[in-house]
Every structure is written in C-alpha cells, then in structure tokens.
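[1] the following comprises the amino acid sequence and a computationally predicted model.
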Amino acid sequence: MALYALLVGVDAYEAPVQRLNGARNDIAAAQAFLAASVPPDTYFPLCLLDEDATRAAVVDGFRDHLGRAGAGDSAVFWFCGHGSQATPPDEAAHLARLEPGGMLQTVLCVDSRHDGTADLYDKELATLIAEVAARGVHLVAVMDCCHSDSSTRAGGDAAAGPGDGLLTARWQPARTTPPSAHLRRSGPRSRRPAPAGGRSARLRRPPGAWPPRARSARQPP
C-alpha cells in the first residue's frame, strides 16, 4: 500500500497578509517524519512551499497528486500557514447557514487576497478530501493554522469564485478553559448522583470493558 502526501508550507506571505517564520521548517520536519515511517518505494510526496503554494496548485495537488491514490492506499494533507474566516461569495451564500457565525473557515495560500484570488474555503477542502476518500483511500489532514477546528468536517458543495472583499485575517490565542465538572469527576471511581433518601452507588468498571493500563517503557517486565 502506498502513502501519498501533499505538504504545503507558506512563510512568504505578502502585505497585507503578515509573513510567518517557521512554516517551511515544520513542513520539512513533517516530510522527514513521513519518509521515515514507510518504505521509500511506497512514499510519494509533493511539497508546495512559499511561491509554489498557490491556490490553484493546492487544488491541483489534491486532484492530480493525491488523486493517484487508490483503494487501500493512504493520503496525507499537511498545511502550515495562515488560517482565517471569510464570508462566502454570493453564489455560495447558503453555506453561511452551516456556521454559527455565518463565516466559513479558510486557509490562506500564498496568492490569497491578491489580484482577486480568494482563500481556500473549508467547504472546498471538504469537497477535495471527499473526492480522494471516495476511492477507498484513508486520508488524514493536519491543519497547522488558525481557525482549523472545522476545516475538514462536513463535506458539501464547494464554495467557488472570487472573494467578496470582507475577508479578515487575525490571530487568536489558545483558550484555557478549565475542565467541566463532570469531566473532573469522571473515571472508574466516580459516583452516580445519590437517589432521594439513599446512598450514592459507586460506578464499577465491567470486566474487560477498558484496556489494561499501558506499561511504561522504563518499567521492568
């Protein structure tokens, strides 16, 4: 079985999009990791870096390169660069109803927001991924960018066409949300809420329901 990889890294954005420093290095590390993970004669990578990572080249990379994968093969799409949000173009305005805020998630190719070139919308990515996966390919997407939480979910109609001038790029810090109360109480020693006038019952793990605890590599046999 073969592994096809489409690896995209963009540092060299031009104003008004802020340049990055490290996306190319991350792709180089990803490339080395994947190359070391499979036999060399089964690994087929395509790297698009900086000026080569245009919107058209990424789309072609899906269809012409990852599209070579067949049933039983694996494919990886690995993107390092800017992510953002965008209002869909008029011809795809119905897609805004799929998002709570009416904005689609996007990734910025090197030519996005220049000369009328739009971002790559998440719904377009979902369609490209679905085209590859439909042939029985196991596909993994790694999105090292902002606004990536739903970039590859829920395939649907592609949002094609130019941008509408309302695209915005911004950086958002990671949120540090404390675990919910029910998560803090979870585990084999958790207790069910006590019935009225009764004692609480301890939750017991059925035999064989959970896998055994992994043994540390430093632990003697």
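    Cool, the structure landed.

[2] drop to CA atoms for contacts and neighbour counts, all remaining ones
    OK.

[3] tell me the helix or strand right after the helix or strand containing residue 127.
    Element membership for residue 127, per DSSP states H and E: helix 122-133. Sequence-wise, the next helix or strand downstream of helix 122-133 (DSSP H and E) is strand 138-144.

[4] what about versus this one:
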Amino acid sequence: MNNSSIMKKNFFLIIVALAGFLFCGAQEKRALLIGIDTYTPPDEYEPSSTVGRTEFMDLAGCVNDARSMQSIITSRFKFSTDKIDTLFNTDATRDAILKQINALLEKSKPGDIAFLYYAGHGSQIRNSSSKEADKKDETMVPSNTWKQGVQDIRDKELAKLYNKFIDKGVKLTVIFDCCHSGSLSRGPQDANPPKFRYIAESNYDAKDPSQPTPPETRKEGTFLIMSAAQDNG
C-alpha cells in the first residue's frame, strides 16, 4: 500500500471514529492543529551535551496532513475557522505547543468540544524514576528540540493536561499521527525526507516519578485518543 493510500485510509477511519464525538451538540467547537515537517537546526547550529539528540530529520507531508484535517473538521464537522488555531513547522516549538493547549483549555467551557491534532515526529525519553518496566516515556517532538535545554513533550505531561479538560467537563478528542516505535529503521540518508514519523530517542532523563491517571481510563467525562500512524517496521 502506498503512502497516499495509507493516508486516505487513515482519514477515512478517523472520520468514522470522530463522527460520534464531533457531531455532538455543544456550545462551541475549538481545535488546535499541529504539523511539523521542519526539524533540522539552522546552519550555525553546534552540537552540545545539553541537547537531547544529535540527529534531526525533516519529514514530508505533516503540514499538509494538518491542513487536510482542518478542511475535514470545517466541512464535515462544522468547526468555525476562527475557532481553529494552527502551529506549523518552526512555529511549533515546545513552549508554543504547551501555551496553545493551555489556551484551548482556558477558552473551552463545560460541554464544549476541543480537538487536538498532531502530525510530526514521535519518540521516547528515558525516565529513570518511572514505575514502568522500560523506564521510558513516549513523546511528541517539537520543532526546536535542537536547542539547548529543550526537551520533548512527554506523554505524562500531556495526560495531566488532558485530565484538566475532563475535570472541566470539556469533550476532548486527540489524534497523534506519529510513531513511538523504536523498532523502525531510520532509512537511507538521501534528499527525500522519510515518510515514517519516528526519530531517535532523546538522551535526556526526565526523572519524573509522577503517575497521572490515564485520561482514557476515567469514567467521567468524554475523551477519545487515536493514533493514525502506520507501523513501517
């Protein structure tokens, strides 16, 4: 199956899964769409021991996928364009992503629908304080992780934010179009950006013993999280 067919299949499955959530009656519908193709640092970049990883690979199609999702939610799910925020490429820094998720939370009222979509690299980070057997957290990779001290956004950080939406009575749907599978090979280094959305794990240690309640296991509230990634391993 080629990449175009995979993407069409993904979007079809997404539409079916979302229908019951995004067609719900609500006071307001808001969305944050994130797409990152650009990960390589600027020419003047110099590797440092305070940078989480030493290799950065650009992607192809993530911004287009986010734009396609924007078209879907406006045409099929009647989201108003002025209620949709986007972060593309170098604008999608760690601080900007967290700021916009918190802004989505702040603007949303009980009964409202909030939708978060991310297309970009997924990865992992070591967490020596984790109770999980592999001592690793899954991550979303912002566009500026090449900068000193900038870490990936970990699943535990996101879970805490998701729980705030649930606590507020907001109906939250999250889609990640990336991959957290370390079994994927990196592929040849050529002029064509890789199609799979995984990057080598960060060498930071999160040292975070917290165990937030997985939002998908909570009985109260309405929460849906989906992965639209294909396993290319």
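    Everything's here; your move. Keep in mind the model is a prediction, meaning the values are calculated, not measured.

[5] who are the packing partners of the helix holding residue 127 of the first structure?
    Contacts defined by 3 or more CA pairs under 8 Å, 6 or more residues apart in numbering; DSSP states H and E place helix 122-133 of the first structure against strand 104-107, strand 138-144.

[6] can you list the buried residues in stretch 57-72 of the first structure?
    In terms of neighbour count (16 or more other CA atoms under 10 Å), stretch 57-72 of the first structure has its buried residues at 58, 59, 61, 62, 63, 65, 66, 67, 69, 70.

[7] wait, what's in contact with residue 114 of the second structure?
    By CA atoms under 8 Å, 6 or more residues apart in numbering, the contact set of residue 114 of the second structure is 29, 30, 31, 104, 108, 170, 171, 172, 173.

[8] just the strands in the first structure please.
    3-9, 43-49, 74-80, 83-86, 104-107, 120-121, 138-144 (DSSP state E).

[9] which position in the first structure pairs with residue 134 of the second structure?
    Here residue 134 of the second structure is matched to residue 101 in the first structure, going by TM-score structural alignment.

[10] what is the burial count for the closest residue to residue 94 of the second structure other than its chain neighbours?
    Nearest in space to residue 94 of the second structure, with sequence neighbours left out and distances taken as CA to CA, 6 or more residues apart in numbering, is residue 142 at 5.2 Å. Number of residues near residue 142 of the second structure (other CA atoms under 10 Å) recorded here: 28.

[11] what about the longest helix in the second structure?
    Longest helix of the second structure, by residue count under DSSP state H: helix 3-22.

[12] buried residues in it, which are they?
    Result for helix 3-22 of the second structure [16+ other CA under 10 Å]: buried residues 10, 11, 14, 15, 18, 21, 22.

[13] closest to residue 177 of the second structure out of those residues?
    Nearest to residue 177 of the second structure among the buried residues of helix 3-22 of the second structure: residue 10, at 9.3 Å, using CA to CA.

[14] what is the aligned counterpart of that closest one in the first structure?
    Under the alignment (TM-score structural alignment), residue 10 of the second structure maps onto no residue.

[15] what span of the second structure lines up against stretch 68-84 of the first structure?
    Taking TM-score structural alignment, stretch 68-84 of the first structure hits residues 107-123 over in the second structure.

[16] run the chain-centre distance for the matching stretch.
    Offset of stretch 107-123 of the second structure from its chain centre (CA atoms, centre = their mean, to the nearest Å): 9 Å.

[17] coming back round to it: any of the contacts of residue 114 of the second structure buried? List them.
    Here, 16+ other CA under 10 Å leaves 29, 30, 31, 104, 108, 170, 171, 172, 173 buried among the contacts of residue 114 of the second structure.

[18] so what's the third one up against?
    Just to be clear, that refers to residue 31 of the second structure. Taking CA under 8 Å, 6+ apart as the test, what residue 31 of the second structure contacts is 83, 84, 85, 104, 114, 115, 116, 117.

[19] the first structure: which residue goes with the third one?
    In the first structure, the position corresponding to residue 85 of the second structure is occupied by residue 46, as judged by TM-score structural alignment.

[20] so which bit of the second structure is the longest helix along the first structure matched to?
    Counting by DSSP H, the longest helix found in the first structure is helix 23-37. Counting by TM-score structural alignment, helix 23-37 of the first structure lines up with residues 62-76 of the second structure.

[21] centre-most residue in the second structure?
    residue 118 (3.6 Å; CA atoms, centre = their mean).

[22] measure the aligned residue in the second structure for residue 122 of the first structure to residue 76 of the second structure for me?
    Counting by TM-score structural alignment, residue 122 of the first structure lines up with residue 155 in the second structure. For residue 155 of the second structure, the distance to residue 76 of the second structure equals 29 Å [CA to CA, to the nearest Å].

[23] ok, now residue 3 of the second structure?
    Distance, residue 3 of the second structure to residue 76 of the second structure, by CA to CA: 23 Å.

[24] now residue 171 of the second structure
    Residue 171 of the second structure is 18 Å from residue 76 of the second structure, by CA to CA.

[25] wait, residue 126 of the second structure touches residue 135, no?
    Yes. In terms of CA atoms under 8 Å, residue 126 of the second structure counts as a neighbour of residue 135; the distance is 6.0 Å.

[26] which one's more surrounded, these two?
    A direct count of neighbours by other CA under 10 Å for residue 126 of the second structure and residue 135 places residue 126 higher, at 19 against 15.

[27] list the contacts of the residue nearest to residue 94 of the second structure.
    Residue 142 of the second structure neighbours (CA under 8 Å, 6+ apart): 36, 92, 93, 94, 97, 152, 153.
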